[in-house]
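Asks: my questions are about this predicted structure, shown below with the sequence.
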Amino acid sequence: MTSKLERLRSNLQEYAAAMDRIYANFPGKYSSTQKLIVELGIGFDRKIKSSYIGEPRECHKNAFDVLMEYPKPELYYCEGFATYAEAIMPVYHAWLVNERGEIIDPTWHKQASFIEPAYIGVAFEREFVQIVAVETGIYGILENDRFRDFQIKRLGLAPEDLCPQFHPR
């Protein structure tokens, strides 16, 4: 694990611990998205150039659109937190990874974002991504959990919702 990934994970652990204290009486499994990512998240730090170029500040839509437009079985939709050398702080983000765990980010495609990339997140099964999008009418899964009665934060993710290549069952 690179030092950038270690720092990102440590930052998320601190934030998750603070949220646990604030929401000590939360009646579910995860008091925050950070806690879920700390527990289930996989670190990715190999970013490759891609021809997929999306709109700035539309990471969930960009990753979803690429996933649906190019239904290659070797692309996986991820959500979590990411940063790179010039970034001031970690950002909640969505991206894709290929079967080798290489980051394909249609939103952060400028050259600076390739310097010390650090992404920690969960890789979802394509079918789950589609189901949530249809149910909510919104791009994004974890931060839009409120539109599904906080189902993920209350109960967690089912093993079949996660990509087994990165999250063994």
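Replies: All right, it came through fine.
Asks: drop to CA atoms for contacts and neighbour counts, all remaining ones
Replies: Fine.
Asks: can you give me the strands for the chain?
Replies: 42-44, 76-83, 91-97, 103-104, 118-124 (DSSP state E).
Asks: give me the angle between the last one and strand 91-97.
Replies: Spelled out, that is strand 118-124. 60 degrees (axes from the mean of the first three to the mean of the last three Cα atoms, to 10 degrees).
Asks: got the buried residues for strand 118-124?
Replies: Across strand 118-124, burial judged by 16 or more other Cα atoms under 10 Å covers 118, 119, 120, 121, 122, 123, 124.
Asks: how far does that strand sit from the chain's center?
Replies: 4 Å (Cα atoms, centre = their mean, to the nearest Å).
Asks: same question, the third one
Replies: A distance of 5 Å separates the C-alpha centroid of strand 91-97 from that of its chain, computed with Cα atoms, centre = their mean.
Asks: what's it packed up against?
Replies: helix 59-69, strand 76-83, strand 103-104 (3 or more Cα pairs under 8 Å, 6 or more residues apart in numbering; DSSP states H and E).
Asks: and these as a markdown table, adding mean neighbour count and distance to residue 166?
Replies: Converted to a markdown table, the helices and strands packed on strand 91-97 look like this (neighbours: other Cα atoms under 10 Å; distance: least, Cα to Cα, whole Å):
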| stretch | mean neighbour count | distance to residue 166 |
| --- | --- | --- |
| helix 59-69 | 20 | 17 |
| strand 76-83 | 26 | 10 |
| strand 103-104 | 24 | 13 |
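Asks: also this one, for the comparison:
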Amino acid sequence: MSEKMEKLRSYLKVHAEFCTTANSRFDAQYKCNESLILAYGIPFEKRVDPAPIPGEPKSCYKNCYEGLLLHSNWHYCEGFATHENLPLALIHAWLVNDRGEVIDPTWTNRGGTAYFGVVFERKFVGERVEAARQYAILDSDYKFDFPLLKYGFADGMLNPKFHSRSREGRRHE
């Protein structure tokens, strides 16, 4: 695992530990998105550059949802990412192809990127975007009384091509 990925995961672990303490009264298995993503997420370090589709700056969820609709062999991801000019991890959306290579229409011309997150099933993405009336999945969890943080990802939410049942819910140490 690369140094940039180790730094990203370390950042997520520190923030997750803080959330566990700060949100101790929140009756949920995962106290924040960082904890949820550490439990279910996978690393993505290979990236297609330049991205084959342009996106609007600061519109990662919209850019990726629209890219998903245009390309049947791309998969929608959310989690946390960073790049060499960013001293912290941001919640972010990106796409991956069937080889697991990142396609990021939002962060163009960014070197030293690292992504850690989950790959969603296409059907779940469409249903959730329609129900929430917003593009983000993790950031719309509050609209449904936090089922993702309370219980984790249910069957049919994560893409089995990238997430085997044996890995789900396992903390990455």
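Replies: Alright, I've got the coordinates. If you're wondering where the values come from, they're calculated on a predicted model, not measured in any experiment.
Asks: what do we get in the first structure for residue 157 of the second structure?
Replies: Matched by TM-score structural alignment, residue 157 of the second structure corresponds to residue 161 in the first structure.
Asks: for its match, what are its contacts?
Replies: 124, 125, 128 (Cα atoms under 8 Å, 6 or more residues apart in numbering).
Asks: quick check: closest non-adjacent residue to the aligned residue in the second structure for the second one.
Replies: In the second structure, the position corresponding to residue 125 of the first structure is occupied by residue 121, as judged by TM-score structural alignment. Sequence neighbours aside, residue 159 is the residue nearest to residue 121 of the second structure in space, at 4.6 Å (criterion: Cα to Cα, 6 or more residues apart in numbering).
Asks: and if you look at residue 144 of the first structure?
Replies: residue 138 (7.7 Å).
Asks: the helices in the second structure, which residues?
Replies: 3-22, 33-40, 60-70, 122-132, 147-151 (DSSP state H).
Asks: now the second one against strand 90-96, angle please.
Replies: Meaning helix 33-40 of the second structure. Going by the same axes, to 10 degrees, helix 33-40 of the second structure makes 40 degrees with strand 90-96.
Asks: how big is the offset of helix 33-40 of the second structure relative to the first structure?
Replies: Helix 33-40 of the second structure, aligned to the first structure and superposed, deviates on average by 0.6 Å (mean Cα distance after the TM-score superposition for the first structure).
Asks: in the first structure, which residues correspond to that helix?
Replies: Going by TM-score structural alignment: helix 33-40 of the second structure matches residues 33-40.
Asks: what residues of that stretch count as buried?
Replies: So for stretch 33-40 of the first structure, counting by 16+ other Cα under 10 Å, buried means 33, 34, 35, 36, 37, 38, 40.
Asks: tell me the one of those nearest residue 15 of the first structure?
Replies: Of all the buried residues of stretch 33-40 of the first structure, residue 15 of the first structure sits closest to residue 34, with 6.8 Å by Cα to Cα.
Asks: which one is the closest one nearest to, not counting chain neighbours?
Replies: residue 16 (5.2 Å).
Asks: ok, that neighbour to residue 39 of the first structure distance?
Replies: Residue 16 of the first structure is 10 Å from residue 39 of the first structure, where distance means Cα to Cα, to the nearest Å.
Asks: from residue 128 of the second structure, how far out is the residue of the second structure most remote from its centre?
Replies: Farthest-out residue of the second structure from its mean C-alpha position, per Cα atoms, centre = their mean: residue 25, at 25.2 Å. According to Cα to Cα, residue 25 of the second structure stands 27 Å off from residue 128 of the second structure.
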